[in-house]
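In: just to be clear, the model below is a prediction. Sequence and coordinates:
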Amino acid sequence: MVKGFTNSLIQCVLFTFNFVFVCFGVIIGVLGGYFLVKSTDFKQIIDTPDTGAIVVVLTGIAVFIISFLGCFGAVKENSCLLKMYCFCVGILSILIIGPLIIFMVYSVKLDEIMEKQLLTAFTEYRVNDPKKNSISAAIDTLHQTSKCCGYNGPAWWAANLPEFEDNTVPASCCSNQITIGLMNRPQNKCTIDQVKFTQGCEGELRTILKLFFNTMITSLLIIGLTLLIAAAIACILANAARAQ
């Protein structure tokens, strides 16, 4: 009777573990997908770990499928399913190491990435480029989506680029869409007193990336360690199911 109670307890714990991970797999997959979509706004101006994000999305899907398998195996006390679950969880725990290392490296080198890539991109901004090069367009998008202006604030433009020595900023920093001419053509610049976003993009982007990297590192560590515990519990239940 004690043995039956122990098996039931293990079964309940394993099912609970995996039900939580079914939900967690969805959350982490959505989070990775959100970063992939969001990173397209500034992909031209700063290198982002798309490979790591893709692996996170795939990990989320795998966690969902494997955890569902674990739930089903726990309920049925199916020895074959539980052994398959143990094997899959072990492989998944090893694969998590890849994106974990990627995000840890990016987190450590974030200062260097911001200083080299983002600053270089801002110095290449050209307001009068008729074709609106991809870097300039990406910075305009960054202004709007991250609600920021300039590398470290609106004053950066006048201090660093000759095009803005007249104390102006790109129109993407302005409070309203300003138009000029008979054709109602959008104006490329506006005066600094019309600026809507006063925060620098370096600080805003750093905060976004740091939060994402830390969230991913913490999530992957928790998933990896907890999956190993779940695998150990599943192995115990599988041996108990086979012995019956």
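Out: Arrived safely.
In: CA atoms for contacts and neighbours, from now on please.
Out: Will do.
In: where do the helices sit along the protein?
Out: Remark: helices assigned in the chain by DSSP state H are 2-39, 50-76, 79-95, 97-108, 110-113, 119-123, 134-146, 155-160, 201-243.
In: neighbours of the closest residue to Ile27 other than its chain neighbours, how many?
Out: Spatially, and ignoring its direct neighbours in sequence, Ile27 is nearest to Gly60 (7.4 Å; C-alpha to C-alpha, 6 or more residues apart in numbering). Neighbourhood size, Gly60 [other C-alpha atoms under 10 Å]: 27.
In: out of the helices of the chain, which gets nearest to Asn188?
Out: Closest to Asn188 of the helices of the chain is helix 134-146 (C-alpha to C-alpha; 10.5 Å).
In: take this one as well and set it beside the first:
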Amino acid sequence: MEARFPIMYYYRYVNAEVNCCYKYIMFTYNIVFWLAGLLLIAAGIWAWSEKGVLQNLSQLTQRSAFDPVWLVLLVGGVSFTLGFAGCVGALRENICLLKFFSGLICFIIFLELGVAVLAVLFQSQLRNWLSDFLLANIKAYETDDDLKNLIDSLQQTRSCCGAEGPKDWEQNPYYGCDKPSLKCGVPFSCCVVDPADSVLNTQCGYGVRKLQESEWAEHIYMKGCMAALEDWLPGNLYTLAGAFLVISLLQIVGIYLAKSLISDIQKVRLTY
């Protein structure tokens, strides 16, 4: 009698699945932005606490000049938001968060391109706006330590003084010639530095503008910071363009990873 054995059929089910490589690259890519955002937000809050802003929030509306902490908090907030959406969206395979992540990066790219195009098309208007902006902050130089350090850094690194020249400091309430405290002076960052001096003289600019204008150049920089920036820009266009290209490529990589993950997640859900 012929023995009969059951015939066994083996089926191989090929199901779509989320690419783990994309998933964890996306997570690693965004954890850097998340942590950087947290650090910047913490630094901004600490700076405000040191200036007493957290104890008296009305100071935020009373400031007439630019507070660099706002920029730190803005960059930190955007970085934290992107990092959070990217990390959680990748780990939890959340399409909504991944779409928000890629949409926000697309918006940032278009914003960057828009600013660049407007800067090229309206150069004279942009220069006037920057000059007025810098002059407004020169007037508020002594009112905020962060702003003070920012202006000092600009004047020292670019070897300049004031927005258009040393006379701009006459508009500062502390450095005007009719003021008793720093009468007819300029900040130390305007002073021409002698390489032989090992100690920085922070009083080197006091009373300099009392001298004949022809003698100023011996003690302080005569070039305004707007002119110094205009001289610096042409020689660094390739550096700026390279930085913009690298940032844009990183943003495009983020969008590609998010779109790839969204596509994989949608394919997996269609098989259910």
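Out: Looks like it came in fine. Every value quoted in this text rests on a predicted model; they were computed, and no experiment measured them.
In: returning to that earlier point: could you dump the helices of the first structure into TSV and include distance to Ser175 of the first structure?
Out: Shown next, in TSV, are the helices of the first structure (distance: least, C-alpha to C-alpha, whole Å):
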stretch	distance to Ser175 of the first structure
helix 2-39	23
helix 50-76	32
helix 79-95	47
helix 97-108	33
helix 110-113	30
helix 119-123	20
helix 134-146	10
helix 155-160	16
helix 201-243	16
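In: any idea how far the residue nearest to the spatial centre of the first structure is from Ile222 of the first structure?
Out: With distances taken as C-alpha atoms, centre = their mean, the residue of the first structure nearest its centroid is Phe35 (3.8 Å). Using C-alpha to C-alpha, to the nearest Å, we find Phe35 of the first structure at a distance of 20 Å from Ile222 of the first structure.
In: how many residues are close by the nearest residue to the residue nearest to the centre of the first structure once chain neighbours are set aside?
Out: Spatial nearest neighbour of Phe35 of the first structure, excluding adjacent residues (C-alpha to C-alpha, 6+ apart): Ala53 at 7.0 Å. When neighbours are counted by other C-alpha under 10 Å, Ala53 of the first structure registers 24.
In: same check, this time on Tyr272 of the second structure
Out: Neighbours around Tyr272 of the second structure, by other C-alpha under 10 Å: 6.
In: now swap in Leu209 of the first structure and tell me
Out: A count of nearby residues for Leu209 of the first structure, using other C-alpha under 10 Å, gives 17.
In: now for the nearest residue to Glu164 of the second structure once chain neighbours are set aside: which residues touch it?
Out: Distances taken as C-alpha to C-alpha, 6+ apart place Gly224 nearest to Glu164 of the second structure, at 4.0 Å, with adjacent residues excluded. When contacts are counted by C-alpha atoms under 8 Å, 6 or more residues apart in numbering, Gly224 of the second structure touches Cys160, Cys161, Gly162, Ala163, Glu164, Gly165, Pro166.
In: the nearest residue to the last one once chain neighbours are set aside and Asn149 of the second structure: what is the separation?
Out: For Pro166 of the second structure, ignoring the flanking residues on the chain, the nearest one in space by C-alpha to C-alpha, 6+ apart is Met222 at 6.3 Å. Taking C-alpha to C-alpha as the criterion, Met222 of the second structure is separated from Asn149 of the second structure by 20 Å.
In: quick one, which of these two is more surrounded?
Out: Met222 (21 against 15).
In: pretty sure that one sits against Trp216.
Out: Yes. Under the criterion of C-alpha atoms under 8 Å, Met222 of the second structure makes contact with Trp216 at 7.4 Å.
In: now do the closest residue to Gln117 of the first structure other than its chain neighbours against Ile229 of the first structure, distance only.
Out: Excluding the flanking residues, the one nearest Gln117 of the first structure by C-alpha to C-alpha, 6+ apart is Ile46, at 5.5 Å. According to C-alpha to C-alpha, Ile46 of the first structure and Ile229 of the first structure sit 38 Å apart.
In: likewise for Gly52 of the first structure?
Out: Gly52 of the first structure sits 24 Å away from Ile229 of the first structure, going by C-alpha to C-alpha.
In: Met84 of the first structure now?
Out: Distance from Met84 of the first structure to Ile229 of the first structure, by C-alpha to C-alpha: 15 Å.
In: more crowded one of the two?
Out: Neighbour totals were compared for Met84 of the first structure and Ile229, and Met84 leads with 18 against 15 (other C-alpha under 10 Å).
In: quick check: the aligned residue for the more buried one in the second structure?
Out: In the second structure, the residue matched to Met84 of the first structure (TM-score structural alignment) is Cys96.
In: now for the closest residue to that match other than its chain neighbours: which residues touch it?
Out: Leaving aside its sequence neighbours, Cys96 of the second structure sits nearest to Gly89 (C-alpha to C-alpha, 6+ apart; 7.6 Å). Going by C-alpha under 8 Å, 6+ apart, Gly89 of the second structure touches Ile95, Cys96, Leu97, Leu98.
In: would you show me how to pick out the buried ones of those residues in ChimeraX?
Out: Listed next is the ChimeraX selection for buried residues among the contacts of Gly89 of the second structure, using 16 or more other C-alpha atoms under 10 Å:
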select :95,97,98
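In: looking at the first structure, which of the contacts of Gly89 of the second structure hold up?
Out: For these, the aligned pairs still in contact in the first structure (both residues aligned by TM-score structural alignment, their matches' C-alpha atoms under 8 Å) are Leu97.
In: surely the residue nearest to Ile27 of the first structure and Cys23 touch.
Out: No. The pair Gly60 of the first structure / Cys23 is not scored as a contact, 9.5 Å apart, by C-alpha under 8 Å.
In: so for those two, which residues contact both of them?
Out: Between them, Gly60 of the first structure and Cys23 share no contacting residue, judged by C-alpha under 8 Å, 6+ apart.
In: sorry, back to before: so for Ala171 of the first structure, which of the helices of the first structure sits nearest?
Out: helix 134-146 (8.2 Å).
In: could I get the buried residue list for that closest one?
Out: Within helix 134-146 of the first structure, the residues scored as buried using 16+ other C-alpha under 10 Å are Ile135, Ser136, Ala137, Ala138, Ile139, Asp140, Thr141, Leu142, His143, Gln144, Ser146.
In: that older thread, quick one: what's aligned to the residue nearest to Ile27 of the first structure in the second structure?
Out: So, by TM-score structural alignment, Gly60 of the first structure is matched to Ser79.
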